[in-house]
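Chemist: Sharing a sequence plus its predicted fold:
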Amino acid sequence: MASSTSKTLIDFIHPAKRLKASSFPAVSAAGGSRGLGSSSKSPPRIVTVATSKRNLAVRSEKVAKAKAEGSCCHVALNELLVEESWLKALPGELQKPYFKALSDFLERESKGPLIYPPQHLVFNALNSTPFDRVKAVIIGQDPYHGPGQAMGLSFSVPEGEKLPSSLLNIFKELQKDVGCSIPRHGDLQKWARQGVLLLNAVLTVRSKQPNSHAKKGWEQFTDAVIQSISQQKEGVVFLLWGRYAQEKSKLIDGNKHHILTAAHPSGLSAHRGFFNCRHFSQANQLLEQRGIPPIDWQL
C-alpha cells in the first residue's frame, strides 16, 4: 500500500472538466422494438466512451505511480473508484469500517498469489458505466480466476481470450432472440458504455481459486450499489440469471424497476431455462416503453 505520506489521487492528476447533465443532447426513443438499437451511434454513448477511457487512464496512472514509488505496488481500494457519479450515489460507503477491512484484506492478499482482475480494473464496471447512464444490470458472481480472463465486467473477457461456456451461451441466446451474429471475442465493453452495468457480486478473486474472496466485504459493497440504483433511479432492467443473482431481487424495488429472471447461462444449466428466455429483446422493449434508447447488443 502507498505510504501515508504519499499524495492522494487528486494531487497527481489534472481532473477532466466536469460535464453537466444539461450539456448532454436530448435523446428520443426509437420506434419499434429491436435488438440492434440506435443508441450505439447517439451522442450520449460518445460521452460515455470518453469518460470510460479517461477513468481507465486515471486508474492505470495511479497503479503505475505506486509501482514507481517503491517495491509495494498495492493501491488503496478507495482510490481505484474514480467515476464521480458513483461516488455521489454511494456517499460515505468507501469510508465505512467494512470497506476499510476489505481494503486491508486485499493489501495482505497482494503479497501472496496473483489476484484477478488487475488493480486498475477492479472497479471497471462502475468506472465504465456512470451511475446516471445505467439502464440495465447483469449480475455475475465473482471474476474469472484464470490468467488473462478477468477484466472487471461480469461475463466479459478481453479480446484474444477463449470464450467461456457461459458467455458463448449468452451469444447463442442473443443470436436466436434478436439475430445478433456470434462475435469472435468476448469483450463486453460496448454494452457497458451503453449503460449496461456488468456487475459481479464479488469484485476480486485469488488465481485458480473461485470464490476465494467471497464473504470478505465485497457483497456488502455491491449490495449497496444495487440498492442505490433501486432507490435513486427508475425503469432499470435487471437481468438475474441463476439462483445466486436472483437472491439480489430482494434489494430491488419491483414497483420501480423491471426484474427478468432465468437459469444461469453455464453449460450445466443453460438448457434448463436460459435458452429461449428472450431477455435481450424484452429488455429493449421495456426500455423503449419508457422512452429510453434500446441497447445495441451486437458486438
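Modeler: Perfect, I can see it now.

Chemist: From here on, just use CA atoms for contacts and neighbour counts.
Modeler: Noted.

Chemist: Enumerate every residue touching Ser128.
Modeler: 48-49, 51-53, 55, 189, 192-193 (Cα atoms under 8 Å, 6 or more residues apart in numbering).

Chemist: Now a PyMOL select for only the buried ones of the residues you listed.
Modeler: Typed into PyMOL, the next command selects the buried ones out of the contacts of Ser128 (criterion: 16 or more other Cα atoms under 10 Å):
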select buried, resi 48+49+51+52+55+189+192+193
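
Chemist: so which of the contacts of Ser128 comes closest to Tyr244?
Modeler: Ala192 (21.5 Å; Cα to Cα).

Chemist: what about versus this one:
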Amino acid sequence: MPPMSIPTIFTDAFAKADPSWHPVLRRALASMSPDYLAQLAQDHFLPTQNRLFAAFVLPLEQTKYVLVGEGPYPREESASGVCFMDAAVGELWCDAGLSKPVNRATSLRNFMKMLLVTAGYLDPQDTNGEAMAAAVARLRAATSIRTLPELQANLIGHGFLLLNASLVFRSNVAPAIDARAWLPFLETVLDALANVSPPPKLVLWGRIAEQLKKLKGSERFGHLVSEHPFNVSFIHHDGMKELFGPMKLLEKSR
C-alpha cells in the first residue's frame, strides 16, 4: 500500500516547528485518519497562518514537561497554536491589574492569578478588584515580565511543550470530537518523547486532556492532573502551585 499523502496545508506548517520534530510530526499525521485530515484540510479551522505546530518550537530532546490543554482559543486573532497563549495579548498588566486582553482570555487570566497567588503578590481569598490592582502595582515595581511573549519564553526555557488535546478549533465541531481524532497524533508524539532521558512529565488540564492517560505507553510518564484553568478553582490548585511556584515565571529571565 502506498504511503498516505498528507495534505500540504499540514506539512507547510512544519516550518514553525523545530527541525528535530519534523519527522515525528510526519509520522504523527500519518497515524491519523486520512479521511479526517482530508476533510479538515477543506474546512475552516483555527489556528491560521501556518501556526498549527507552533507549539513544537523547543527541540525534542530538551522537553521536560508536556502541558496539555483543551484546544485553541475560538478567535482567529487569539489562536496561536500554543496552549493557552493568546496571540492577541501583548502587555500583561495595566493600572487596574491584568490587561483587558488577558481578562478576556479566561484560561490565561486564571493562570496569571495562580502565579500571583503562588508568588505571594495576591491573597488567595481576594483575587479581584482593588486587591488585583495592588498586587500588580507591587509586581510592576519589581523586575517582572511585562508581556505574554516573555511568559511563553520563560515556560519554554523551563522545557515546556505547550500542546492542546485538539490542535484545531472548528465552530461547527465539538472540541471533544476533534480531540479524539488527534489522539493517534499525540500518542506518536509521546512515543518519541519516551526516548528523552528522563522522560518528560505530563501536565494535563481538564477532562479532555486527561484522556492522554489512556494512551498506549503513557505510563512511562509522570502525570500531574488538574481542572482546566477556565475554572476559577484552578487558581487554588495545590499541584499547580507546587509545580510552577519554584519556576518564578513572573520574573525576567536572566
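Modeler: Happy to help now that I have it. Because the structure is a prediction, the values reported are computed rather than measured.

Chemist: Can you tell me how far the aligned partner of Pro72 of the second structure in the first structure is from Val75 of the first structure?
Modeler: For Pro72 of the second structure, the aligned position in the first structure is Pro143, judged by TM-score structural alignment. For Pro143 of the first structure, the distance to Val75 of the first structure (Cα to Cα, to the nearest Å) stands at 19 Å.

Chemist: How about Lys96 of the first structure?
Modeler: Noted for Lys96 of the first structure: a distance of 18 Å to Val75 of the first structure, by Cα to Cα.

Chemist: Those two: which has the busier surroundings?
Modeler: Applying other Cα atoms under 10 Å to Lys96 of the first structure and Val75 shows that Val75 carries more neighbours, namely 24 against 10.

Chemist: Can you check which part of the second structure the longest helix anywhere in the first structure sits on?
Modeler: In the first structure, with assignment by DSSP state H, the single longest helix is helix 43-69. Matched against the second structure by TM-score structural alignment, helix 43-69 of the first structure finds no partner residues.

Chemist: On the C-terminal side of that helix, identify the next helix or strand.
Modeler: helix 84-89 (DSSP states H and E).

Chemist: Residues contacting that following helix, please?
Modeler: Contacts of helix 84-89 of the first structure (Cα under 8 Å, 6+ apart): 81, 126, 130-132, 228.

Chemist: before we move on, the earlier item: out of the contacts of Ser128 of the first structure, flag the one nearest to Cys277 of the first structure.
Modeler: Nearest to Cys277 of the first structure, judged by Cα to Cα, of the contacts of Ser128 of the first structure is Ala192 at 21.3 Å.

Chemist: now the residue nearest to that closest one when sequence neighbours are not counted: how far from Glu161 of the first structure?
Modeler: By the measure of Cα to Cα, 6 or more residues apart in numbering, the closest residue to Ala192 of the first structure outside its immediate chain neighbours is Thr129, 5.6 Å from it. Distance, Thr129 of the first structure to Glu161 of the first structure, using Cα to Cα: 23 Å.

Chemist: Please identify which of these two sits among more neighbours.
Modeler: Thr129 (27 against 16).

Chemist: For the contacts of helix 84-89 of the first structure, pick the one with the most neighbours.
Modeler: Highest neighbour count within the contacts of helix 84-89 of the first structure: Leu126, with 27 neighbours (other Cα under 10 Å).

Chemist: immediately after the helix or strand containing it, which helix or strand?
Modeler: Leu126 of the first structure is located in helix 124-128, with elements delineated by DSSP H and E. Tracing the chain C-terminally past helix 124-128 of the first structure and defining elements by DSSP H and E, one meets strand 136-140 next.

Chemist: Mind giving me the packing neighbours of that next one?
Modeler: Using 3 or more Cα pairs under 8 Å, 6 or more residues apart in numbering; DSSP states H and E as the contact criterion, the elements in contact with strand 136-140 of the first structure are strand 196-200, strand 237-241.
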